[in-house]
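Colleague: just the structure for this:
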Amino acid sequence: MTLQTFTDEPEHVSALRATLQRFLAEHAPREARQAWDRAARWPRDVYSKLNALGLTALTVPEEFGGAGQDLVAAIAVIEELAAGGPCLAGPFIHTSFYGGMNLSENGSPEQKAQFLPRLAKGELFFAYGLSEPNVGGDLASVETRAVREGNDIVINGAKRWCTGADWADYIYCLVRSGPPEDRYKNLSFVLVPTDAPGVTMQDIEHVNLRYTHSQDVYFDNVRLPTSAIVGGEAMWNQGWKLLAGRALDVEKLEISAVALGIARAAIDEAWGYAQERVQFGKPISQHQAIRHKLVTARTKWQAARHMLYHAAWLANEGRPCSVETSMAKLFVADMGVEIALICQQVMGSYALSDAYEMERHVRDLLGMPIVGGSSDMQKNNLASLMKL
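Modeller: The predicted model follows:
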């Protein structure tokens, strides 16, 4: 049983889902998805066909060649692509959110004019440069240093878990640009071309979301013009404001949509398996223990979907949504793990083999309470936001 969308979903979003489901059925069959996962590489030829649908325009304003920001539709795209495996959802996010959303919200007029038309066409990819070897959730303590030298910026340091940096065009990079004791007043964002002199990388292997590797990225006297400061020179040492802005709220929705899509795929596979697998003379879907597991998984998924799309609607309307987006990230990620383990139990030993996709779904979902801001970080954020 394939999980259905809500009947009150906007018609254009439902139509977009149907288009994507047909596309994935034709261009991303199970055998291909498994091969992409083993290689930890996304399929550029298939992505080029996907890009022709114009999806990357959904986070870019019309004046820069986009479709006008439609975050509900963009989140739905991520969910559908992730349900077919992260190998197409990943590169879409690198263009539409790491690039399009961030620069639409935070770019200077010159940066918007330079980058947004190409991002709307899907011609550029961005990677995040946030975490470091000694810095995870405590981003105010980043050690990568940027100093002003005349009309240039010189960057030294290292970033960790810089996913997709080896094929991205730019790194949306957080740097310490002032005295360390200033903490929240000493941060800036800089757009670092990945081919800039002094940038080197080393792969990091990981077991989940294997549409690509992550990278350690090293900056050795990387010299850039001041036009690389996100938001322009007025935003030098104002990076914390960007971290606390709307783009970060949407970042939490984007990774939640990945979790929701993969969880949906896990339920679909377990649901179908339970109706085909016969034990004790009848399909296991007729045994009460299995029926209860599948209904529980479906209920958790439906609750997660309500939470995600309510937060996406708030963000799309420009309403305050920091609490709701953090709640969505916390709830959807944790429910994704519970759904993965339930579905794994339904399929038993077959969930551990490559005869089905369940083993990948479990790997991917187990990482969701960690990536994109951990569940414990979301709890801390929520406690502060709600003045606890």
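Colleague: drop to CA atoms for contacts and neighbour counts, all remaining ones
Modeller: Noted.
Colleague: list the contacts for the residue nearest the centre of the chain?
Modeller: Closest residue to the average C-alpha location of the chain: Ile255 at 3.8 Å, with C-alpha atoms, centre = their mean. Taking C-alpha atoms under 8 Å, 6 or more residues apart in numbering, we find Ile255 in contact with Lys329, Met368, Val371, Gly372.
Colleague: most neighbours, which of those residues?
Modeller: Taking other C-alpha atoms under 10 Å as the neighbour criterion, Lys329 ranks highest of those with 32 neighbours.
Colleague: that one is in contact with Leu253, isn't it?
Modeller: Yes: with contact defined as C-alpha atoms under 8 Å, Lys329 counts as touching Leu253 (6.6 Å).
Colleague: second input sequence below; structure requested for side-by-side comparison:
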Amino acid sequence: MDFALTDEQRMMQESVRALMAREAPPEKIREWDQAHEFPDEVWRKLGAQGWLGLTIPEEFGGTGASVLDTVLFSEQLSYCATGLSAAFQRSACYGGTVISRVGTQEQKETYLPPIASGESMVAVALTEPGAGSDAAALQTRATRDGDHYLINGQKVYTSGADQADWLIVAVRTDPSAPAREGISTFIVPTDLDGLEIRRMDKLGNWMVSTCEVYFDDVAVPAENLLGDLNGAWQSTLSSGLDAERLIIGSHCTGSAQRAFDVARDYAVSREQFGRPITSFQMIKQKFADMAASIQGARLMTQHAAWLVDQGLPARKESSMVKMVASEMWNDVVYEAMQACGGWSYMMESELQRQYRDARLYTIGGGTSEIQRLIIAKELGL
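Modeller: Alright, predicted model coming up:
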């Protein structure tokens, strides 16, 4: 593996940073966050420049980029705007990747071009009140009714559901089958009769909503089945979640780098006892530890992405990335706030938002505890 980025990759990073500096500077991020508002216009500009189509084949309006290129982009996007990066994880990466892999030709032609352009968004409805870490315990059902399926049930913690045009919904289509063998996924338009979406209040990540979704005899065309009937656990859920974990790793790494840089800029100008606080050994140690942990997560993420690009197994590595990077982000923000003191606790500081945002990522997308179980299983334990 060559650790040097190509000229094209470096240009990509610079281009993303420049776009975000123009369209989503820190003061706008603070404004959108406090208003619980998603910047749709910036999202469409990302699409217009081709960034939202990285995971989508060229024939469907994307660029067909490598997984490594995608995580490099995600890190830069999250450095500037965690809310936009979170939406990229959900819509472009999970949605775009899964539809590209298992969708029918008609589904690819219908859904992928508007996802790539930013005209439309996808959300993923998996978690239920009784099915969180035990995702296979889901009870939302889809029953065949002529040329449609009727969906009934409830989903919770669905990110961006009220911003999405379509939901990828995991449902039980064979209640008599073993838990993981009777699950299917459907592409469900959010404007169908019987579908209700309610926003949930939460601690952080305010630019992207989190919702409850209710299904009351929602009639979905049979052709909206995504992947094999009763085969979603392997075809759309497991493979999609592995890809999502790599993007979460890059998201956490970019966000942690931003927290580090904000804290460093403040610390070098902050004086106590007649000198900059960065002259004190304890503060130096905090920044050294933060820098080392960020770089470690970055290299783990890029290595796992390289494995996927080579067609090599990476389930263990993907879970390692998700676990290590999410815990690292939380640790970095904590130490950054300790170094910066009271200023970091004020709402004017980016660090308070990072502190709230980071807490989600050891929970969402598979808890750190679940990642450890996956890693142990892959180790043969």
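Colleague: now the helices for the stretch 101-250 of the first structure?
Modeller: Using DSSP state H, counting those that start in this stretch, the helices found in the stretch 101-250 of the first structure span residues 102-106, 109-120, 239-243, 246-276.
Colleague: between Lys329 and Leu253 of the first structure, which contacts overlap?
Modeller: Leu308.
Colleague: related to what we said a few turns ago, give me whichever of the helices of the stretch 101-250 of the first structure is most buried.
Modeller: helix 246-276 (a mean of 24; mean count of other C-alpha atoms under 10 Å).
Colleague: any idea how far whatever residue of the second structure lines up with the residue nearest to the centre of the first structure lies from Gly254 of the second structure?
Modeller: Taking TM-score structural alignment, the alignment pairs Ile255 of the first structure with Ile248 from the second structure. Between Ile248 of the second structure and Gly254 of the second structure the computed distance is 10 Å (C-alpha to C-alpha, to the nearest Å).
Colleague: hey, what's in contact with both of these two?
Modeller: With C-alpha under 8 Å, 6+ apart as the test, Ile248 of the second structure and Gly254 reach no residue in common.
Colleague: on that earlier part again, of the contacts of Ile255 of the first structure, closest to Asn208 of the first structure?
Modeller: The nearest member of the contacts of Ile255 of the first structure to Asn208 of the first structure, counting by C-alpha to C-alpha, is Met368 at 9.0 Å.
Colleague: aligned to that closest one, what sits in the second structure?
Modeller: Met368 of the first structure maps onto Tyr361 in the second structure, by TM-score structural alignment.
Colleague: any idea how far its match lies from Gly204 of the second structure?
Modeller: Distance from Tyr361 of the second structure to Gly204 of the second structure, counting by C-alpha to C-alpha: 11 Å.
Colleague: could you do Asp261 of the second structure as well?
Modeller: 21 Å.
Colleague: what sits against Arg246 of the first structure?
Modeller: Arg246 of the first structure is in contact with Glu105, Ala315, counting by C-alpha under 8 Å, 6+ apart.
Colleague: and the strands in the stretch 101-250 of the first structure?
Modeller: Ranges of strands in the stretch 101-250 of the first structure, per DSSP state E, counting those that start in this stretch, are 126-129, 145-149, 152-159, 170-176, 187-193, 199-204, 214-225.
Colleague: redo those as JSON lines? Include distance to Ala32 of the first structure and mean neighbour count.
Modeller: Formatted as JSON lines, these follow (distance: least, C-alpha to C-alpha, whole Å; neighbours: other C-alpha atoms under 10 Å):
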{"stretch": "strand 126-129", "distance to Ala32 of the first structure": "25", "mean neighbour count": "27"}
{"stretch": "strand 145-149", "distance to Ala32 of the first structure": "42", "mean neighbour count": "18"}
{"stretch": "strand 152-159", "distance to Ala32 of the first structure": "32", "mean neighbour count": "21"}
{"stretch": "strand 170-176", "distance to Ala32 of the first structure": "28", "mean neighbour count": "25"}
{"stretch": "strand 187-193", "distance to Ala32 of the first structure": "31", "mean neighbour count": "25"}
{"stretch": "strand 199-204", "distance to Ala32 of the first structure": "23", "mean neighbour count": "17"}
{"stretch": "strand 214-225", "distance to Ala32 of the first structure": "21", "mean neighbour count": "19"}
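Colleague: can I get those strands in CSV including distance to His292 of the first structure?
Modeller: Below are the strands of the stretch 101-250 of the first structure laid out as CSV (distance: least, C-alpha to C-alpha, whole Å):
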stretch, distance to His292 of the first structure
strand 126-129, 41
strand 145-149, 54
strand 152-159, 45
strand 170-176, 45
strand 187-193, 49
strand 199-204, 39
strand 214-225, 38
